[in-house]
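Colleague: this one's structure only:
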């Protein structure tokens, strides 16, 4: 195949998969592709994950490292864990969301998120009030103390993020975001709807 035709075809396939991507994104994507994927081989009988499993194991391990270092960095900030920081950021950014919005936005179980909010209210970081239109609905607001805590915690959390990925170039980081953002977008719209369904049904819906 003519190289120009091959390049146009590759761009067309890439643009179809990532319609909002730029030419720079395309070139980063092509440069990041290995010449040949090395398939790991273990001893006979050893359980070796496939490519999907290897990717998810890598993401899970990185996530655990990030959580552990973030929790360490937040010591002394009034926040006990990174999930509390996420909830506080959500309340601040969304501007007075209801409880469930703040909790589900951070992919936390309702009971766990409720307990976190109780602790944060006791510390004076957030306040709760009834919705003007529906008194049964409770809305959340970051207090003045909460905003001060948020600014201190933000600096520490950003330091952790910088520490975690400082070996990657900015282009590498942009490529990672570009490749993984569609996965986040897809499941963000489906996760809560599928929580109470059996896994086989969830699998079928996601693989359609």
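Modeller: Noted; the coordinates are in hand. Not measured: the values here are computed from a predicted model.
Colleague: going forward, measure contacts and count neighbours with C-alpha atoms only.
Modeller: OK.
Colleague: helices along this protein, start to end?
Modeller: Taking DSSP state H as the criterion, the chain carries its helices at 3-17, 23-32, 51-73, 82-94, 99-104, 110-122, 144-165, 170-188, 191-194, 199-207.
Colleague: can I get those in a markdown table with mean neighbour count?
Modeller: Output for the helices of the chain, formatted as a markdown table (neighbours: other CA atoms under 10 Å):
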| stretch | mean neighbour count |
| --- | --- |
| helix 3-17 | 12 |
| helix 23-32 | 14 |
| helix 51-73 | 14 |
| helix 82-94 | 20 |
| helix 99-104 | 20 |
| helix 110-122 | 16 |
| helix 144-165 | 15 |
| helix 170-188 | 13 |
| helix 191-194 | 13 |
| helix 199-207 | 10 |
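Colleague: structure two is appended below for comparative analysis:
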């Protein structure tokens, strides 16, 4: 009976903060805070309650973006004592690890970074000996980059640390939970990992019109 009373109380609290939220939204919200792990209200807790969006799209994107930001905090901690303490450097080396020998633009796009930022980071990685470059035999104006032996060794150290950060972040999820979320999100990331890069030169209004113009046809 106590559990029923608790659910009713939390449902009442949820309705006050989310007047547009339905019962299914409340259930997801309730299950996202397992019993025994709910913290006492404080300034930060109160802020999070107020920051909960009422509409589904905003809730979905807030959940994704803040989850990513939280994971990056763990990653920065994990990488502190590695040869590649900057997440951006790990992303670029990881891109090279998967692409093998490639041009700078392809590496930067694969890592989904801005060209200017990626170029500066790659140049520093070359100076430190983690990345090697040579003239492209098919285009003398271009250079090809490849991860050096020391770069590969450093990256594998980072992978081991990243696994620890990943284990910490996913500790409360079951294998089925992870499979479910991955199955939902993987098609989304596969689609937009390509399209976001192709659309970088357009305004957000142009992209919006392109997407929703297509859906109206």
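Modeller: Yes, it's here. None of the values given here were measured: they were computed from a predicted structure.
Colleague: right, so of the helices of structure 1, which gets closest to residue 133 of structure 1?
Modeller: With distances scored as CA to CA, the stretch of those nearest to residue 133 of structure 1 is helix 99-104 (15.7 Å).
Colleague: specify, as a residue range, where the closest one falls in structure 2.
Modeller: The alignment of helix 99-104 of structure 1 onto structure 2 (TM-score structural alignment) covers residues 104-109.
Colleague: for that stretch, the distance to its chain's centre please.
Modeller: Relative to the chain's own centre, stretch 104-109 of structure 2 is displaced by 19 Å; criterion: CA atoms, centre = their mean, to the nearest Å.
Colleague: post-alignment, that stretch versus structure 1, mean distance?
Modeller: Mean deviation of stretch 104-109 of structure 2 from its aligned counterpart in structure 1 after superposition (mean CA distance after the TM-score superposition for structure 1): 0.8 Å.
Colleague: contacts for that stretch, please.
Modeller: Residues outside stretch 104-109 of structure 2 that contact it (CA atoms under 8 Å, 6 or more residues apart in numbering): 92, 95-96, 99, 114-115, 118-119, 122, 143-145, 197.
Colleague: including distance to residue 38 of structure 1, could the helices of structure 1 go into a markdown table?
Modeller: Listed next are those as a markdown table, based on distance: least, CA to CA, whole Å:
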| stretch | distance to residue 38 of structure 1 |
| --- | --- |
| helix 3-17 | 22 |
| helix 23-32 | 15 |
| helix 51-73 | 10 |
| helix 82-94 | 36 |
| helix 99-104 | 38 |
| helix 110-122 | 41 |
| helix 144-165 | 24 |
| helix 170-188 | 20 |
| helix 191-194 | 33 |
| helix 199-207 | 26 |
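Colleague: point out the one among those that comes closest to residue 132 of structure 1.
Modeller: Residue 132 of structure 1 lies closest, by CA to CA, to one member of the helices of structure 1: helix 99-104, at 15.0 Å.
Colleague: check contacts around the closest residue to residue 97 of structure 2 other than its chain neighbours.
Modeller: Distances taken as CA to CA, 6 or more residues apart in numbering put residue 147 closest to residue 97 of structure 2, at 6.6 Å, once the chain neighbours are dropped. Contacts for residue 147 of structure 2 (CA under 8 Å, 6+ apart) come out as 93, 96, 97, 100, 101, 130, 131, 132.
Colleague: trace residue 147 of structure 2 over to structure 1, please.
Modeller: Counting by TM-score structural alignment, residue 147 of structure 2 lines up with residue 142 in structure 1.
Colleague: now its match: how far from residue 134 of structure 1?
Modeller: In this view, residue 142 of structure 1 and residue 134 of structure 1 are 20 Å apart by CA to CA, to the nearest Å.
Colleague: now do residue 104 of structure 1
Modeller: 20 Å.
Colleague: between the helices of structure 1, which one is nearest to residue 40 of structure 1?
Modeller: Between residue 40 of structure 1 and these, the tightest spacing by CA to CA is seen for helix 51-73, at 9.5 Å.
Colleague: against which helices or strands is the closest one packed?
Modeller: On a contact count with 3 or more CA pairs under 8 Å, 6 or more residues apart in numbering; DSSP states H and E, helix 51-73 of structure 1 meets helix 82-94, helix 144-165.
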